[in-house]
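Asker: I would like to see how this sequence folds:
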Amino acid sequence: MFGSRTAFASNSVRQEGDVVDTPYRWRWLALGAVLVAEIMDLLDATIVGVAAPSVQRDLGGGATTIQWVAAGYTLAYAVGLVTGARLGDLLGRRRVFLVGLAGFVLTSALCGLATTPGALIAFRVLQGLCGAVLVPQGFGIVRTAFPPAELGRAFGTFGPAIGLAAVAGPIVAGALVAADVAGLGWRAVFLVNVPIGLAGLALAWAVLPESRAEDVRGGLRSLDLGGMLLAGLGLAVAVVPLVQGRELGWPVWAVVLPVAAVPLLAVFGWHQVRRSRAGRPPLVEPALFRIRAFTGGTVVGLVFFAGMTGLVLVLGLYLQLELGFTPLEAGLTQAPWALGVAAGSVLGAGVLAPRLGRGAIQLGAGVMTAGVLGLLPALGSNPVTGWSLAPALVVCGAGMGVLLAPFFDIVLAGVDGPLVGSASGVLNAVQQLGAAVGVATVGTVWFQVTAGAGMTAGFRVVLVVVAVTTVVAGALTVLLPRRAGTAGPAPEEAPEPAAA
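Answerer: The predicted structure follows:
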């Protein structure tokens, strides 16, 4: 069907610095395989808000269990991403992509077969680690498969795909739980990854080109084990107390550990600079943080994805636990959000991003904020229905689509070939770290306020928190260049990479 893989010279490996004179024949199909992986990841990161009540009724567990089913995946993903990107640099991205996708399919099946809350959380952690091996290969594969003239279009597909996947997750989860295929109930939410993943695996095997970094000094022996430990420990101590602290009554350690994460991550940054200066390959190239677009993009992405993912989780829980919606009703109620993302993505990519550059991100943040705040008066309707929430959700989705359309293109366009592997790992890690922090903090705010004032009051507070994070993300876009391709080194007075 796809012809011989020797059309790309399958026995050769394309380096990141190669000039793509003849575009890779199957590059758009390769992009499709990469996007399948991205979409599967985002679906699995956002299904919990709708599926969690059914999981809780079947397996038991409390509010913390719901948070850990979500945060266990995103935290493991964030911790493993930088290492996963480095493995692709060393061993070849096609090879690592296939291994990661096969592992993702297997762990999805294990999640669907779990019989206890602990087992499900453990399998979700393993699933997140497989996703961390799989997803960061995508940017590097695309970067080496496409000629420079087409890279903007290729990277421009990531934002809309990620936005749609993030808000489609609850819809898909609601439909699958409601369908109760073969009596599987919530288990189908995970088991559906098996046929989709196997199809994606066949497509990836057939069309993905092989690529790796130009500099693969030392092979696997060059992996920065100390950096892996510091990064993983720093992220874990930042997120774990936020999830567990509320249920335990906020002991002292739950307050102290997130503060301790700051010096740990600073030591990680210092360690990366030290390895780079010694001629040993770091997990994260310090040179990345001299690139204005990339540094600004990590900050904007962290703030935005924290608020957005937290809202997806809490909205699904509120619709079912407070309003009594079925999983299907809860999923369909969020359909206007997905429609808004689709429309905003088309408008953003086709019209606003080419004309406004980073201004499109700022405009999208403003529109999304209006949509989030528009949900507040909708909660006062009697009764609250999907129809009363729909107008605000459409506006929220449209703003999100406009925001994400140019985001990845602007952030990655200024990253040179030799740095793209490290950049893809860090950018994905920041996205997932934001998701983990959002699940932990926004979820904790909701459960905390709900315990004293009720779910509707808790949801109102969450909406204000998410509106603030979206405004902050929009304001932080001043750190980005005005347009893709204009990303240069940061000013001389910028912080050193270790501090960044």
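Asker: For the rest of this, base every contact and every neighbour count on C-alpha atoms.
Answerer: OK.
Asker: Now do the strands in this protein.
Answerer: Taking DSSP state E as the test, the strands found in the chain are 14-15, 211-212.
Asker: Go through the ones you listed and pick out the most buried.
Answerer: strand 211-212 (a mean of 26; mean count of other C-alpha atoms under 10 Å).
Asker: residues in contact with that one?
Answerer: 13-16, 88-94, 140-141, 144 (C-alpha atoms under 8 Å, 6 or more residues apart in numbering).
Asker: about what we covered before: nearest to residue 374 among the strands of the chain would be which one?
Answerer: Nearest of the strands of the chain to residue 374, taken as C-alpha to C-alpha: strand 211-212 at 46.5 Å.
Asker: next one: the closest one to chain centre, how far?
Answerer: 23 Å (C-alpha atoms, centre = their mean, to the nearest Å).
Asker: Please apply the same query to stretch 193-204.
Answerer: 20 Å.
Asker: Buried residues, that stretch. List them.
Answerer: In terms of neighbour count (16 or more other C-alpha atoms under 10 Å), stretch 193-204 has its buried residues at 193, 194, 197, 198, 200, 201, 203, 204.
Asker: one more to put side by side:
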Amino acid sequence: METLYRWRWLVLVAVLAAEIMDLLDATVVGVAAPSIQRDLGGGSTTIQWVAAGYTLAYAIGLVTGARLGDLLGRRRVFLVGLAGFVVMSALCGMATTPGMLIGFRVLQGLFGAVLIPQGFGIIRTTFPPAELGRAFGAFGPAIGLAAVAGPIVAGALIGGDLVGLGWRAIFLINVPIGIAAFVLAFGVMQESRSEQIRGGVRALDLVGTVLAGVGLAIAVFPLVQGRELGWPAWAVVLPFGALPVLALFGWHQVRRARAGRPPLVEPALFRIRAFSGGMVVALVFFAGMSGLLLVLGLYLQLDLGYTPLQAGLTQAPWALGVAVGSVLGAGVLAPRLGRTTIRIGAVVMAAGIVGVIGTLALGAVTGLTLAPALVVCGIGMGLLLAPLFDIVLSGIDGPLVGSASGVLNATQQLGAALGVAALGTVFFQVGATESGLRVVLWIVAALVLAAGVLTVLLPRRTREAEPEPVAAG
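Answerer: Sure thing, here's the model as predicted:
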């Protein structure tokens, strides 16, 4: 008889609280950016960097952050990352210049990169195999709801102007939430680490860390900065330079693994079909989703003149749709259809995006006229995300857990950073008007459908059902 850890579901709550807090911070900028710009100054590139600086730093640090959990203990690193995230959130809320805010956002992203990848490893070691599907299944809906709830929360906080804080409240709200999550995690979370990897920080792959960071940075930086500088030649050429740098990183990882030294990314991961295929699907989908959330929030305020609260409430039907789609996907379709649920979600979400385009074409755009199409978008997104993480992580065990967590989260955030940078650039380049939004919507519809097609790379289902363990007592 297998004894279950009695506080395992509270551990899941603590992990999801950190995940949601991170995702809210990654998506609030679309609504908050105009208020930030009016208060602190700066141009459209400043708006993009407040969002992309966070996600880029997050993506760069995730692989290393995950490995630190393997080496030093996932609970310990989780708590350090959470504490740093809360402190940086407070400093973001007190920033007085665009440079200060962007700098603190970068540091906030780095602490998030230390915090978030511990979650998958902690859940893997806390839950028995028979319950892992339910535990991992909670991540998709939580991520989806947090992503679309970000603009709503931001609008409510800014519109409410709590004690005169304005946009600063979107960062300062993390302080009480983060402290509560820290206390919960400190009380219920057990320590775990990879027994196959020893040597503490001395075993960390510093060369790999630099190569990964440089490769990701030169992929995203020109996309954000190039438009404001008039697309100089280096801004066009530099992203292609990321390919050989990342290829060198991959060669270095294989070389370290063959030499018996722990790499940042275990090469064995890419021989697991569910994982390698899931990375591609996640990269494409999160690029489209994150870019659209930013652009939609900017369009509602910059072109239609909505207040932050109005812009947030206009996107509320999307969040409602995600909730409905997540329940339907996780509880009904995913157990029966597996990866087909992701394809259905992609088609439904793309149909919702086309519905938004149709609403724009009819004119008289309001929160009421956009609501039906946004609900459909949300339902599709919920269906798509419900089984994704369980399928992708279904074949990961033992010493691969930490590396897998970092790479999967890094892929998700790299997609988000690329989406914010590229689609934000398209929106401002075409014109921060309905025309720019329409172009972005067509691009995102294509990306979502591409993610659905790419599910052919995934296994049909997650792990086979296993017998339930019996709780002691």
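Asker: quick one on the thing from earlier: export the buried residues of stretch 193-204 of the first structure to a markdown table and append columns for distance to residue 376 of the first structure.
Answerer: Listed next are those as a markdown table, based on distance: C-alpha to C-alpha, whole Å:
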| residue | distance to residue 376 of the first structure |
| --- | --- |
| 193 | 35 |
| 194 | 39 |
| 197 | 39 |
| 198 | 42 |
| 200 | 41 |
| 201 | 43 |
| 203 | 45 |
| 204 | 44 |
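Asker: of those residues, closest to residue 215 of the first structure?
Answerer: Taking those together and measuring to residue 215 of the first structure by C-alpha to C-alpha, the closest member is residue 204, at 24.8 Å.
Asker: among the contacts of strand 211-212 of the first structure, which are in helices?
Answerer: When DSSP state H is applied, those are split such that 88, 89, 90, 91, 93, 94, 140, 141, 144 fall in helices.
Asker: Selection in ChimeraX covering whichever of those residues are buried, please.
Answerer: A single ChimeraX command suffices to select whichever of these are buried according to 16+ other C-alpha under 10 Å:
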select :88,89,90,91,93,94,140,141,144
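Asker: how about the helices in the stretch 301-450 of the first structure?
Answerer: 327-333, 335-347, 353-356, 358-378, 386-404, 407-412, 420-453 (DSSP state H, counting those that start in this stretch).
Asker: For residue 273 of the first structure, which of these is the nearest?
Answerer: Short answer: helix 420-453, nearest of these by C-alpha to C-alpha, at 13.9 Å.
Asker: if we can go back for a sec, between the helices of the stretch 301-450 of the first structure, which one is nearest to residue 79 of the first structure?
Answerer: Among the helices of the stretch 301-450 of the first structure, helix 420-453 sits nearest to residue 79 of the first structure (C-alpha to C-alpha), with 7.2 Å.
Asker: Now the closest one: buried residues?
Answerer: In helix 420-453 of the first structure, the ones that count as buried by 16+ other C-alpha under 10 Å are 420-450.
Asker: which other helices and strands contact that helix?
Answerer: helix 63-91, helix 137-145, helix 225-244, helix 292-321, helix 455-476 (3 or more C-alpha pairs under 8 Å, 6 or more residues apart in numbering; DSSP states H and E).
Asker: which bit of the second structure covers the longest one?
Answerer: Mapped onto the second structure using TM-score structural alignment, helix 292-321 of the first structure covers residues 273-302.
Asker: Can you mark which positions in that stretch are buried?
Answerer: By neighbour count on 16+ other C-alpha under 10 Å, the buried set for stretch 273-302 of the second structure is 274-301.
Asker: how far away is the residue of the first structure most remote from its centre from residue 389 of the first structure?
Answerer: The centre of the first structure is farthest from one residue, residue 382, which by C-alpha atoms, centre = their mean lies 35.6 Å away. Note on residue 382 of the first structure: its distance to residue 389 of the first structure, by C-alpha to C-alpha, to the nearest Å, is 12 Å.
Asker: So which bit of the first structure is stretch 129-146 of the second structure matched to?
Answerer: By TM-score structural alignment, stretch 129-146 of the second structure lines up with residues 148-165 in the first structure.
Asker: Show the end-to-end separation of the matching stretch, please.
Answerer: End-to-end distance of stretch 148-165 of the first structure (C-alpha to C-alpha): 27 Å.
Asker: who touches it?
Answerer: 20, 31, 35, 38-40, 42-43, 142-143, 146, 338, 341-342, 345, 349, 400-401, 404-409, 413.
Asker: What subset of those residues is buried?
Answerer: The buried subset of the contacts of stretch 148-165 of the first structure - by 16+ other C-alpha under 10 Å - is 31, 35, 38-40, 42-43, 142-143, 146, 338, 341-342, 345, 349, 400-401, 404-409, 413.
Asker: doesn't residue 28 make contact with residue 298 of the second structure?
Answerer: No - the pair residue 298 of the second structure / residue 28 is not scored as a contact, 11.0 Å apart, by C-alpha atoms under 8 Å.
Asker: what's the closest of the helices and strands packed on helix 420-453 of the first structure to residue 56 of the first structure?
Answerer: Per C-alpha to C-alpha, nearest to residue 56 of the first structure of these: helix 63-91, 7.4 Å.
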